[in-house]
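Trainee: task: produce atomic coordinates for the following.
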Amino acid sequence: MSASDQQIPHKRTVVSYVRRSDRMTAGQQRAWDRYWGELGRDISELPEGPLDTTAWFGRSAPLVLEIGSGMGETTATMAAARPDLDHLAVEVYKPGLAQLLLRAEKHDIDNLRLLRGDATVLLRHHLDVGSLEEVRIFFPDPWPKKRHHKRRLVQDGFVELVASRIRPGGTLHLATDWEDYAEQMREVCTARDELRNRFADQPGGWAPRPEWRPVTKFEQRAHSEGRTVHDLIFERV
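Mentor: So this is what the prediction gives:
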């Protein structure tokens, strides 16, 4: 069943990301010019219907979607460590995607493809129901001011959409260093009958920090500023 066969009632009137400059360094521009045509696509320019990842990757392998890959440090490391998985990285920030292309070039990573644009559009219109092995959302913009909480990505409608695209037994992995956002994530995901917290028996329901998730400079800064990083891992039932 294609994405269009099961419409999830999730309509956003505000975006969850900060619009930033697309100015790139010379190295990022070179990587963009050299590799984007092969490894990247703009979501707004995708043809109607499900994305043909088998043709794009040149094989059929379990598919991992990372929403908000930032500058690509974590993404590149995880993709290189798991060549048996195909990785899709979604990001709106062009220099971040270009930096990820540089990292892919440096480490000769061939199981990674990049998408620029709104992850909600990708999920709703270009990914089949049950097509994903895992969805990762690491350190999304916390929008810390209460009046901006409506801009946070992890809301009920969005999680419903994400869960529909994960295969039974697949996982949704979230991480944040903002306490109230972590609690919101836990509440929203726990409320979904199709998701089960793999670590519900742990204090707070928080997952132990996976050793395979690299520590980024943002996480290091969070620790230095006294913020606790929380991981949540939910399984699609």
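Trainee: from here on, just use CA atoms for contacts and neighbour counts.
Mentor: Noted.
Trainee: tell me how far the residue in the chain sticking out farthest from the centre lies from Arg34.
Mentor: Most distant residue from the mean C-alpha position of the chain: Ala26, 26.7 Å away (C-alpha atoms, centre = their mean). Ala26 sits 12 Å away from Arg34, going by C-alpha to C-alpha, to the nearest Å.
Trainee: just Val129 next, same as before
Mentor: Taking C-alpha to C-alpha, one finds Val129 at 33 Å from Arg34.
Trainee: who has more neighbours, these two?
Mentor: Using other C-alpha atoms under 10 Å, the more surrounded residue of Val129 and Arg34 is Val129, with 23 against 12.
Trainee: now do the contacts for the nearest residue in space to the more buried one that is not next to it in sequence.
Mentor: Among residues not flanking Val129 along the chain, Arg165 sits closest, at 4.3 Å (C-alpha to C-alpha, 6 or more residues apart in numbering). By C-alpha atoms under 8 Å, 6 or more residues apart in numbering, the residues touching Arg165 are 123, 127-132.
Trainee: for those, which one is nearest Gln155?
Mentor: Nearest to Gln155 among the contacts of Arg165: Leu123, at 14.7 Å, using C-alpha to C-alpha.
Trainee: which secondary structure state does the closest one sit in?
Mentor: Per DSSP: H, G, I helix; E, B strand; the rest coil, the local secondary structure of Leu123 is helix.
Trainee: report how many residues lie close to it.
Mentor: So Leu123, with other C-alpha under 10 Å, has 21 neighbours.
Trainee: same question for Asp108.
Mentor: 11.
Trainee: find the centremost residue of this protein, please.
Mentor: Ile67 (1.8 Å).
Trainee: and Glu160, how far is that from Arg236?
Mentor: 11 Å.
Trainee: and for Ser44?
Mentor: Ser44 is 28 Å from Arg236, by C-alpha to C-alpha.
Trainee: who has more neighbours, those two?
Mentor: Using other C-alpha under 10 Å, the more surrounded residue of Ser44 and Arg236 is Arg236, with 23 against 13.
Trainee: the more buried one and Asp128, how far apart?
Mentor: Distance from Arg236 to Asp128, by C-alpha to C-alpha: 15 Å.
Trainee: one more, for comparison:
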Amino acid sequence: MPEPRTFRDEPVSFVRRSGRMSEAQERAFAELSPRYLLEVPRDVAWTSVHPEARLDPAAEYGRDGRLIVEIGSGQGHAIVHAASTRPDDDFLAVEVFRAGLARTMLDADKAGAVNLRLIEANAPEVLSTYLPEGRAEEVWIFFPDPWHKKRHTKRRLVRPGFPQTVARALAGGGTLRLATDWEDYALQMREVLDAAPGFERAFDGDWAERFDGRVMTAFERKGIAKGREIRDLAYRKVSKG
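Mentor: Below is the predicted model of the structure:
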């Protein structure tokens, strides 16, 4: 008999919540999804990506532009701002919470961001199989869930093994940008990326300068108000050859 299929090999970095959406968000999801949300073949779980599914950026965006991917785009503030101010680049937002996806689509529609697409999926699966190898110029991970309780830290997105997943999706010379307001997670990120083959620091000193493409959000202000320092990191994928 065939071996039973594994639900997932590793713990995911999120808990899928079924939070209620407003009427506007429900309407946005129904009306704007055909324009913005990618239809992805699923594997075992609803947020999974079938391992044989592949994105064709040129077909999806109608051109062969630079691709920037944001992991855990939340309400979409950073990526909508970037997409609306950088029309020559293409942007992909990866998020699992529907309310955030709906808000992102609403704001993208208002901003006329035609160069933005969204995917409702588990990020490592998007990076490891769905994106063409070496296609992304940048990958952004801003304020990922810190899973600050010690028993939950194994769920953190940035942990040993994850850099190899990102490296597959990044072009040679491409940049991984990160930010968090949790000091211990920032230290873990830096330790993991410093030790990762194929990456080098794209900053001097202890921390990177604040990425000017990351707009200030209510979430970031809340962290600052609680006395937490925002720490940025940036790593470059070392080109082969």
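Trainee: care to give me the TM-score?
Mentor: Superposed pair, TM-score by TM-score structural alignment, normalised by the length of the first structure: 0.90. Supporting alignment: 224 aligned residues with a C-alpha RMSD of 1.5 Å.
Trainee: so which of the contacts of Arg165 of the first structure comes closest to Glu48 of the first structure?
Mentor: Checking the contacts of Arg165 of the first structure one by one against Glu48 of the first structure (C-alpha to C-alpha), the nearest turns out to be Leu127, at 10.8 Å.
Trainee: how about the nearest residue to the closest one, chain neighbours excluded?
Mentor: Closest to Leu127 of the first structure by C-alpha to C-alpha, 6+ apart is Pro50, at 5.0 Å.
Trainee: okay, the longest strand belonging to the first structure sits on what stretch of the second structure?
Mentor: With DSSP state E setting the assignment, residue counts place strand 166-176 as the longest strand in the first structure. Strand 166-176 of the first structure lines up with residues 170-180 of the second structure when matched by TM-score structural alignment.
Trainee: now swap in stretch 83-98 of the first structure and tell me
Mentor: Against the second structure, stretch 83-98 of the first structure falls on residues 87-102 (TM-score structural alignment).
Trainee: quick one: terminal-to-terminal distance for the matching stretch?
Mentor: Note: stretch 87-102 of the second structure ends 21 Å apart using C-alpha to C-alpha.
Trainee: one more: stretch 37-56 of the first structure?
Mentor: 12 Å.
Trainee: and that stretch, which residues are buried?
Mentor: Going by neighbour count (16 or more other C-alpha atoms under 10 Å), the buried part of stretch 37-56 of the first structure is 39-43, 50-51, 53.
Trainee: hmm, which two among the residues you listed are most spread apart?
Mentor: Longest span within the buried residues of stretch 37-56 of the first structure, C-alpha to C-alpha: Leu39 and Pro50, 17.3 Å.
Trainee: for Ile233 of the first structure, pull up the helix or strand it's in.
Mentor: Using DSSP states H and E, Ile233 of the first structure sits within strand 230-236.
Trainee: mean shift between that strand and the second structure?
Mentor: Mean deviation of strand 230-236 of the first structure from its aligned counterpart in the second structure after superposition (mean C-alpha distance after the TM-score superposition for the first structure): 0.4 Å.
Trainee: work out the gap between that strand and the centre of the chain.
Mentor: On the basis of C-alpha atoms, centre = their mean, to the nearest Å, strand 230-236 of the first structure sits 13 Å off its chain's mean C-alpha point.
Trainee: quick one: that strand to strand 166-176, angle?
Mentor: 170 degrees (axes from the mean of the first three to the mean of the last three C-alpha atoms, to 10 degrees).
Trainee: show residues contacting strand 230-236 of the first structure.
Mentor: With C-alpha under 8 Å, 6+ apart as the test, strand 230-236 of the first structure has contacts from 163, 166-177, 179, 182, 186, 189, 194-199, 205-209.
Trainee: which position in the first structure aligns with Ser73 of the second structure?
Mentor: Per TM-score structural alignment, Ser73 of the second structure is aligned with Ser69.
Trainee: mind listing what that match touches?
Mentor: Counted by C-alpha under 8 Å, 6+ apart, Ser69 of the first structure has contacts 75, 89-91, 96-97, 138.
Trainee: as a markdown table, these with secondary structure would be great.
Mentor: Below are the contacts of Ser69 of the first structure laid out as a markdown table (three-state DSSP):
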| residue | secondary structure |
| --- | --- |
| Thr75 | helix |
| Ala89 | strand |
| Val90 | strand |
| Glu91 | strand |
| Gly96 | helix |
| Leu97 | helix |
| Phe138 | strand |
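Trainee: top of those by neighbour count?
Mentor: Leu97 (27 neighbours).
Trainee: so who does that one touch?
Mentor: Contacts of Leu97 of the first structure (C-alpha under 8 Å, 6+ apart): 69-72, 91, 114, 116.
Trainee: tell me how many other residues surround the aligned residue in the second structure for Arg19 of the first structure.
Mentor: Arg19 of the first structure maps onto Arg16 of the second structure when the alignment is built from TM-score structural alignment. Using other C-alpha under 10 Å, Arg16 of the second structure has 12 neighbouring residues.
Trainee: over to Arg16 of the second structure. Which of the three states is it?
Mentor: coil.
Trainee: that one and Pro124 of the second structure: what is the separation?
Mentor: Taking C-alpha to C-alpha, one finds Arg16 of the second structure at 15 Å from Pro124 of the second structure.
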